[in-house]
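A.B. asks: attaching a predicted model along with its sequence, questions to come.
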Amino acid sequence: MEKSLTLKQVATILGVEPSTVRFWEKEFAEFVKVKSNKGQHKRFTPANVEMLTKIRDLLQVEQYTIKGAKRRLEMDMALDSAMGIDGNFKTTVFFMLSAIMQELQTYRETSQKLSQQLELLQLEKSEIEEKLQEEQRKGILDFIRDKIAMKKMQEKEA
């Protein structure tokens, strides 16, 4: 027969108050199925404790809302049944995907910064080209003035 634990024992294992365990048991009833015989205290199985541990981690460590934790557990159960994957492999895949998503976010941010820098460089290039054209126009005007002045001097000499 499977060893079962009392509410107080489960609360001690999870490091929470018994009232918290009762709340989670009610909120997550479709995931935590605690059996109790009429007139007896509820007894928690190792599977119940494992599920309550997942719930605690989702709520307290990963900071999920109740609704978000339920969705996550539903998704996990769907994945488990659809793929027949054991929990450790699934967790590994989940963390790998999380790491990939973080890396993609970092690349996206870097890409945005590079794009902004490129825009600034293009603006700076345009400003420099305008100044260069202005200098070239000034150079042409000075060249024409010099030619006109030389022509006037030649006419005066002639």
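C.D. replies: Structure received.
A.B. asks: contacts and neighbour counts: CA atoms only from here.
C.D. replies: OK.
A.B. asks: do you know how far the most centrally placed residue in the chain is from residue 88?
C.D. replies: Among the residues of the chain, the one closest to the centroid is residue 102, at 5.5 Å (CA atoms, centre = their mean). For residue 102, the distance to residue 88 under the criterion CA to CA, to the nearest Å works out to 21 Å.
A.B. asks: try residue 5
C.D. replies: From residue 5 across to residue 88, the span is 25 Å (CA to CA).
A.B. asks: okay, now the one to match up with it:
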Amino acid sequence: MSLSKGKKNGTAVSISMASQITGVEVHTLRYWEREFAGYLDPIRTDGGQRRYRAEDIQVVLELKRLLRDEMFSIAGARKHLAQRFNARRAA
């Protein structure tokens, strides 16, 4: 697994590696980034390439579970993430 140093936070992987790790297609990762802005925000290189940190991978895996396994709608998954992130901030 090739890791590159993320500017803001530890190690990060390319979108293609994130796709391999999570089993989610690259085009779906890009779509989810738009749909779940604020929850899924991979860092960008100076050249504009996405780099997924460990926390981004965890969000992708949670989205995969919600949308594909539990059959949540996009709106339902967004609401679930909002509750989860709000609970984290309150803790």
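C.D. replies: Done, it's in. Since this is a predicted model, take the numbers as computed values, not measurements.
A.B. asks: can you pull out the helices in structure 2?
C.D. replies: Assignment of helices within structure 2 using DSSP state H yields the ranges 15-22, 26-35, 54-64, 74-90.
A.B. asks: what residue in structure 1 is paired with residue 50 of structure 2?
C.D. replies: For residue 50 of structure 2, the aligned residue in structure 1 is residue 42 (criterion: TM-score structural alignment).
A.B. asks: same question, residue 38 of structure 2
C.D. replies: Residue pairing (TM-score structural alignment): residue 38 of structure 2 is matched to residue 30 of structure 1.
A.B. asks: burial check on its match, number of neighbours?
C.D. replies: Residues near residue 30 of structure 1, counting by other CA atoms under 10 Å, number 10.
A.B. asks: same question, residue 69 of structure 2
C.D. replies: 10.
A.B. asks: that one pairs with which position in structure 1?
C.D. replies: Checking TM-score structural alignment: residue 69 of structure 2 goes with residue 61.
A.B. asks: just residue 22 of structure 2 next, same as before
C.D. replies: The alignment partner of residue 22 of structure 2 in structure 1, by TM-score structural alignment, is residue 14.
A.B. asks: and residue 59 of structure 2, by the same measure?
C.D. replies: Going residue by residue (TM-score structural alignment), residue 59 of structure 2 aligns to residue 51.
A.B. asks: find the nearest non-adjacent residue to its match, please.
C.D. replies: Leaving aside its sequence neighbours, residue 51 of structure 1 sits nearest to residue 32 (CA to CA, 6 or more residues apart in numbering; 6.5 Å).
A.B. asks: closest one to residue 46 of structure 2 among the helices of structure 2?
C.D. replies: Taking CA to CA as the criterion, helix 15-22 is the member of those that comes nearest to residue 46 of structure 2, at 15.2 Å.
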